[in-house]
Structure formats: C-alpha cells, structure tokens
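1. sequence? don't have it. structure:
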C-alpha cells in the first residue's frame, strides 16, 4: 500500500500549522513551522489567495494528515459518515477518532499518532483481550483497549506510561493508568475533538 515517506515536517509547513506529527519536537524551537512558517519548495514563500475549491481541498488534506489516512480510506470513511444518522462532517470526525491508532494516542500512550500507529502495528495492544495490529481498526462503544502483558515491561511503554500521566484523557475514554487500559464509554462528540478542522468544507468538497 502507498504511504508517505518524505519528511513529516513538510506536511505541517504545507498546511501552515502544527499537525503534531513529531510529538514533543513540535513544542520546541526545533519545530519547522516555527522556524520556517511557509510552504516547502522554491515557490513556498509566494502566498496565493485560495479559491473556494482550494480551501476545501486544503481542509481535506489537513484532516488526512492529522489522522495519517490515505485518500481511498478517507473517502471510505466519508461514505460511512454519509450513511450514518446525524451531521455528516461530525460523523466523519467521530469515525476517524475511533481508529485504534488514534485511541492509543488519546490514551496518552504515544507521543504522536505516527508513533501510535507503529506501536499498534508491532502488536503491543489488544481490544477486548484479543491482540490487534491493524491501526485502522475501528473500536466500538464498550470496547476495552489495553497494552498487552508482555509489552507493559518494555522501556518504551514505561516511558509512555509516564508521559500519559500528565496528559488529559477525553471524556469518551475511561482510562486506567495502573492497568494501562481504556474503555470506550461514549462516542466522541464534536466538542471532544480539539482539532482546528472545518469539517463542513470537506463535506462540500465531496458533495460536488
């Protein structure tokens, strides 16, 4: 499957804001957006006024990059959101939030979504007691996500557990720090999602 292999900081610069793809680095003066707050490439400093389509496209790209999702999968999530009851844009964000890699990040057990994706792929997490190594796995209400017993003793997980201690957990997650597990106690609402996204623009783009 195709995947982005270039420097992740270029994605932040392209969107003109921090996407927090590098964890703690994004909060320091080493952050590329802070040092070079313009788009990458030789024409990056030439600011252009975006058309309506351009604004919609940038919002879609930003959402894809926040969650680390490719176009075909993002379109699949949008189609799922359309079929659900409620507001399509909010449904889309809810589906993205329920990806296993995002839940691991929200638990605080990874410093970034890319790291959470890697940890899931390496088989460090289980859902309802069954090991799952698919980052795009969609969890459901009542599911319990936990670090596998063998992984709890690893230095990486111990460090991540300490990192999670100072990170707030969303209201839709019930996190048990001792067990390094979390239960989905509610579905994420728009108020729970702290990303600066205008999901209505994404809906307008796909509705053309």
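-> Noted; the coordinates are in hand. Just so it is clear, the structure is predicted and the values come from calculations on it, not from any experiment.
2. could you use CA atoms for every contact and neighbour count after this?
-> OK.
3. which one's the longest helix in the protein?
-> Criterion DSSP state H: the longest helix present in the chain is helix 52-67.
4. packing partners for that helix?
-> Helices and strands touching helix 52-67, by 3 or more CA pairs under 8 Å, 6 or more residues apart in numbering; DSSP states H and E, are helix 9-15, helix 199-206.
5. now residue 186: closest residue in space that isn't a chain neighbour?
-> Nearest non-adjacent residue to residue 186, counting by CA to CA, 6 or more residues apart in numbering: residue 172, 4.6 Å away.
6. so the residue most central in space within the chain versus residue 136, what's the distance?
-> When the chain is reduced to its mean C-alpha position, the nearest residue by CA atoms, centre = their mean turns out to be residue 67, at 3.2 Å. Distance, residue 67 to residue 136, by CA to CA, to the nearest Å: 10 Å.
7. this is the comparison structure:
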C-alpha cells in the first residue's frame, strides 16, 4: 500500500492526534462513518493495528517501508520499539519538520523532494535519508528556498526543539548532535504494540 494522500482530518478522527500529519483539529472527536459514535469493544488485534497505523500515517511511510524499518530495528541491539522510533525520527523529512522549517512532515517532504534542503553542503532530495550525529542541515542559498522557510518559521508545527537538534533561525542552519531520546518523540504511541503486531504476522 502506498503513502496516504487523502483527507487528513478523517485519519486524525480515527487515530487521535498525529502532530506530523496535520496541525488542524477535528471538530468531531469520534471516528468517521455510520458507526463512529457507537461504543464497541475492540479486539487485541484492532488495538495493535491502530498503533501501527498511527506510525504509518504520522511519518508518512508505506507499509513496505515500515516493515523494512521494523526488520532493521530488530537487527540493532536494544529495545526494538525504541530503535524503530529513532529510525523514523531521524529521517530527513522528519528532522526538517522538527527543526521548524516546515509545519508538517508532508510539507517537509515536499521541501526536501524539491531540492530546497542541503545536508553537509550537498543537496539531498531523498526524504528517507537517515540523518546521523554531526550532520549539518541547511536551506539552499536561494531566494525561493529561503522565502518558503521564512514563512514556515513564523508559524512552526511544534514549538519545542528536541535536545538532539540545534537550529540558527538567522542562517537557517540546523545541526544533528545525537540520536533522539524517547521522551522527545511527539507522537503518543505504544511502540511495543507495533512490534507485537509484526511479530504475530511473521
């Protein structure tokens, strides 16, 4: 299944607040559809599926990409769930979003895809690029690129800059100082349920 491009509020009504997907708040706080307001008991599978969908929609990855990230996280030592979140958070599109250069992750992805972002002095137009400690992320020295970011910085998506990042608003240059810590992940999610979801499918 490819990346979702449909109505975003419909997703947030069903899954709850997804800070990376949209900044808008739904007027109706119950899931869409005919049975949205009916209270029915959810199965354990449904709960795990919902947590997995939160990850997919918030970070804008396809099912195939997410499976690849889960497999990669399993190969790394430590908590698989935490490593999975770190892999997703350290993507270039998400890092641009967390630096405040874009209001949402889809907007950050567009910024990257259109060649407005540089990493260590070279243009990188791959949104899934994995940022590493020491990487310097900047906006290309062009009027068009700088105007877009200037507009976005006046109304950022998330107010707090994570501890692993630093950003100079005058030069539009950010730096990755480390790997994100669990408490700085803005998405409200139980990552262990996501790992359980894929464990049971395997």
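-> Received it, and whenever you're ready, just let me know what you need. All values reported here derive from a predicted model rather than from experimental measurement.
8. picking that back up, my guess is the residue nearest to the centre of the first structure contacts residue 115, does it?
-> No - contact criterion CA atoms under 8 Å: residue 67 of the first structure and residue 115 do not qualify, at 11.7 Å.
9. map residue 162 of the second structure onto the first structure.
-> Counting by TM-score structural alignment, residue 162 of the second structure lines up with residue 170 in the first structure.
10. same question but for residue 36 of the second structure, I mixed them up
-> Match for residue 36 of the second structure (TM-score structural alignment): residue 44.
11. can you say which helix or strand has that match in it?
-> Taking DSSP states H and E as the definition, residue 44 of the first structure sits outside all helices and strands.
12. next, count neighbours for it.
-> Neighbourhood size, residue 44 of the first structure [other CA atoms under 10 Å]: 13.
13. before we move on, the earlier item: surely the match of residue 162 of the second structure forms part of a strand?
-> No - assessed with DSSP: H, G, I helix; E, B strand; the rest coil, residue 170 of the first structure is coil; it does not lie in a strand.
14. pull the number of nearby residues for the closest residue to it other than its chain neighbours.
-> In space, and not counting its chain neighbours, residue 170 of the first structure is closest to residue 192: 6.5 Å by CA to CA, 6+ apart. For residue 192 of the first structure, the neighbour count with other CA under 10 Å is 13.
15. corresponding residue for residue 192 of the first structure in the second structure?
-> Using TM-score structural alignment, the equivalent of residue 192 of the first structure in the second structure is residue 184.
16. cool, residue 85 of the first structure as well?
-> Taking TM-score structural alignment, residue 85 of the first structure has residue 77 as its aligned residue in the second structure.
17. what's the distance between that match and residue 52 of the second structure?
-> Residue 77 of the second structure is 21 Å from residue 52 of the second structure, by CA to CA.
18. who has more neighbours, the two?
-> Counting neighbours by other CA under 10 Å for residue 77 of the second structure and for residue 52 shows that residue 52 has the greater number, 23 against 8.
19. which non-adjacent residue is nearest the aligned partner of residue 132 of the second structure in the first structure?
-> By TM-score structural alignment, residue 132 of the second structure lines up with residue 140 in the first structure. Sequence neighbours aside, residue 184 is the residue nearest to residue 140 of the first structure in space, at 7.0 Å (criterion: CA to CA, 6+ apart).
20. run a quick neighbour tally on that neighbour.
-> 20.
21. for it, give me its contacts.
-> Shown in contact with residue 184 of the first structure (CA atoms under 8 Å, 6 or more residues apart in numbering): 140-144, 172-174.
22. 6 Å - rerun?
-> Applying CA atoms under 6 Å, 6 or more residues apart in numbering, one finds that residue 184 of the first structure lies in contact with 141-143, 173.
23. all strands of the first structure, in order?
-> 125-127, 130-131, 144-147, 173-176, 181-184 (DSSP state E).
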